[in-house]
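> Sequence and predicted structure, then a few things I'm wondering about:
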Amino acid sequence: MLTLLSISSILAIDLCFGEIPELFNGGKELLNAYYNFCIGLVASYVFYFIVVHVKEQSDKDNVKAYVFSKSNCVVGNYKCVIRAVKKEVGYMGTEDYFDQEKIHELFLKVVPNSDAPMVSSYDSSRLNWVQFLNDYRISSIRLIDKMLKVMPYLDTEHIQLLSAIEDSHYFIEISGLSGIGNPDISIWSETFYKYSLDCKALEKYNARFW
């Protein structure tokens, strides 16, 4: 508003008041001082817009690309897990999200200490299913932590969605495990289902902005 007023004053002085005779002693000097003040104010705004605002917008665009690539990877980690489970049990459907009953049915067929479709990055040995699940948990946590480091650029909805996944009971339950004595992984079907809902919500959010 102040900038618009300054521009209007500059135009008015240049077009109208510049040629009007001095109404009182020192009036011309006062008008010139006000004119220079307005010029300085407009110049400051132009400097701010070019140097500060444009850079801030560029930073936001760059961070947005960085954040949403990671946000999509968090969803991708969930899909890698559920697709691996589907392949393991011979389920041929193409969907990635299921109700809790179906997840329980799928998890009943996965033997936790059997070989999973992943090898260790340390010695190239095959990971079992518990290690496989935990590896994707670690990957998602790292992705989320990287995004939260640029929290000032995230909106509150995105932060809440990421935090829900990071703090999910499913992640808490499998954290640090390398094997279990159970015959299947159905003990995690309920918490995995809730985790899937969080990932589905994040996927919908990502689609709105990217």
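Sure thing, it's come through.
> from here on, contacts and neighbour counts on C-alpha atoms
Will do.
> elements contacting the helix or strand containing residue 116?
Assigned by DSSP states H and E, residue 116 belongs to strand 115-119. Here strand 115-119 is seen to pack against strand 126-128, helix 129-148 when contacts are counted using 3 or more Cα pairs under 8 Å, 6 or more residues apart in numbering; DSSP states H and E.
> That strand: which residues count as buried?
Neighbour-count burial for strand 115-119, with 16 or more other Cα atoms under 10 Å as criterion, is recorded at 115, 116, 118.
> repeat for stretch 95-110
Residues of stretch 95-110 classed as buried by neighbour count (16+ other Cα under 10 Å): 97, 100, 103, 104, 106, 107, 108, 109, 110.
> just these now: which is nearest residue 173?
Using Cα to Cα, residue 107 comes nearest to residue 173 of the buried residues of stretch 95-110, at 15.2 Å.
> The closest one against residue 189, yeah?
Yes: here residue 107 reaches residue 189: they are 6.6 Å apart, a contact under Cα atoms under 8 Å.
> sorry, back to before: hmm, who's touching the strand holding residue 116?
Residues outside strand 115-119 that contact it (Cα atoms under 8 Å, 6 or more residues apart in numbering) are 84, 125, 126, 127, 128, 129, 132.
> one more structure, for comparison:
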Amino acid sequence: MFLINCLKAVNPTLTFLFVLSIFSIILIDFFLIEVPEFVGWGAEFGKVWSSLCVSIISSYIFYFVVVHIKEYKDSLNLGLYLSRKCQAVLSSHEQVMRELRSKIEDDSNEKYYDLETLHKAFLAISPHGKAPMVIGPHLNNANWLQFFYNKSQVSKDQIRKVYEQGKRDERFSIRISS
């Protein structure tokens, strides 16, 4: 299954040239070998075309084995890594929204509020009042300022990890900039 997905991810033009080359080699070696020449240079053209097709086939196999499989594995691993980090940021945001929603008694499942609703939610909480988070070795309740600070730090940490991974992986940095 991995190999099939990996083959599907190859540039279609390269795959077309590969299949065309295989088809040409089969056609020349099994069917056209017995056909008399229509033009004087037909045999030379057949040899050159056959050599070109063999070169394309070997280049495709080299590219697939040496370059493409590694890039495909890297993209899968990078996708999983980015997915986990993005999910952590979204989860932190959803927890903040859930807690704010409970303070303004909003029954909707909105993930994003407009400024007016956010303003209403922030007016409903006391910055130094108890927040739904415990901190420290004695499990004391954090206040809302500490709660928001913690959630922003979690998000910043996840984003920093993604950025650092991007700096380590030059191809990822190039993909982001383009």
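Done, it's in. Values in this document were obtained by computation on a predicted structure and should not be read as measured data.
> Just give the TM-score of the two.
Superposed pair, TM-score by TM-score structural alignment, normalised by the length of structure 2: 0.64. Supporting alignment: 153 aligned residues with a Cα RMSD of 3.6 Å.
> closest to residue 74 of structure 1 out of the helices and strands packed on strand 115-119 of structure 1?
Closest of these to residue 74 of structure 1 is helix 129-148, at 5.3 Å (criterion: Cα to Cα).
> Of the buried residues of stretch 95-110 of structure 1, which belong to helices?
Counting by DSSP state H, the part of those found in helices is 100, 103, 104, 106, 107.
> Closest to residue 41 of structure 1 out of these?
residue 100 (62.3 Å).
> who's in contact with that closest one?
Going by Cα under 8 Å, 6+ apart, residue 100 of structure 1 touches 189, 190, 193.
> Please say which position in structure 2 the last one maps to.
Under the alignment (TM-score structural alignment), residue 193 of structure 1 maps onto nothing in structure 2.
> residue nearest the centroid of structure 2?
Geometric centre of structure 2, nearest residue: residue 79, 3.6 Å, by Cα atoms, centre = their mean.
> how far away is the counterpart of it in structure 1 from residue 150 of structure 1?
Using TM-score structural alignment, the partner of residue 79 of structure 2 in structure 1 is residue 64. Computed with Cα to Cα, to the nearest Å, the distance linking residue 64 of structure 1 and residue 150 of structure 1 is 10 Å.
> Could you do residue 173 of structure 1 as well?
Counting by Cα to Cα - residue 173 of structure 1 and residue 150 of structure 1 are separated by 28 Å.
> Kindly report the same for residue 11 of structure 1.
Taken as Cα to Cα, the span from residue 11 of structure 1 to residue 150 of structure 1 is 43 Å.
> any idea how far residue 74 of structure 1 is from residue 60 of structure 1?
From residue 74 of structure 1 over to residue 60 of structure 1 the distance is 21 Å, taken as Cα to Cα.
> Looking at these two, which one has more neighbours?
Of the pair residue 74 of structure 1 and residue 60, residue 74 is the one with more neighbours under other Cα atoms under 10 Å, namely 24 against 15.
> sec struct for the more buried one, please.
At residue 74 of structure 1 the chain is in helix, as set by DSSP: H, G, I helix; E, B strand; the rest coil.
> Quick one: residues contacting it.
By Cα under 8 Å, 6+ apart, the neighbours of residue 74 of structure 1 are 140, 143, 144, 199.
> one more time with 6 Å
Listed by Cα atoms under 6 Å, 6 or more residues apart in numbering, the contact partners of residue 74 of structure 1 are residue 140.
> Look up how far residue 164 of structure 2 lies from whichever residue in structure 2 pairs up with it.
By TM-score structural alignment, residue 74 of structure 1 lines up with residue 89 in structure 2. Relative to residue 164 of structure 2, residue 89 of structure 2 is positioned 16 Å away (Cα to Cα).
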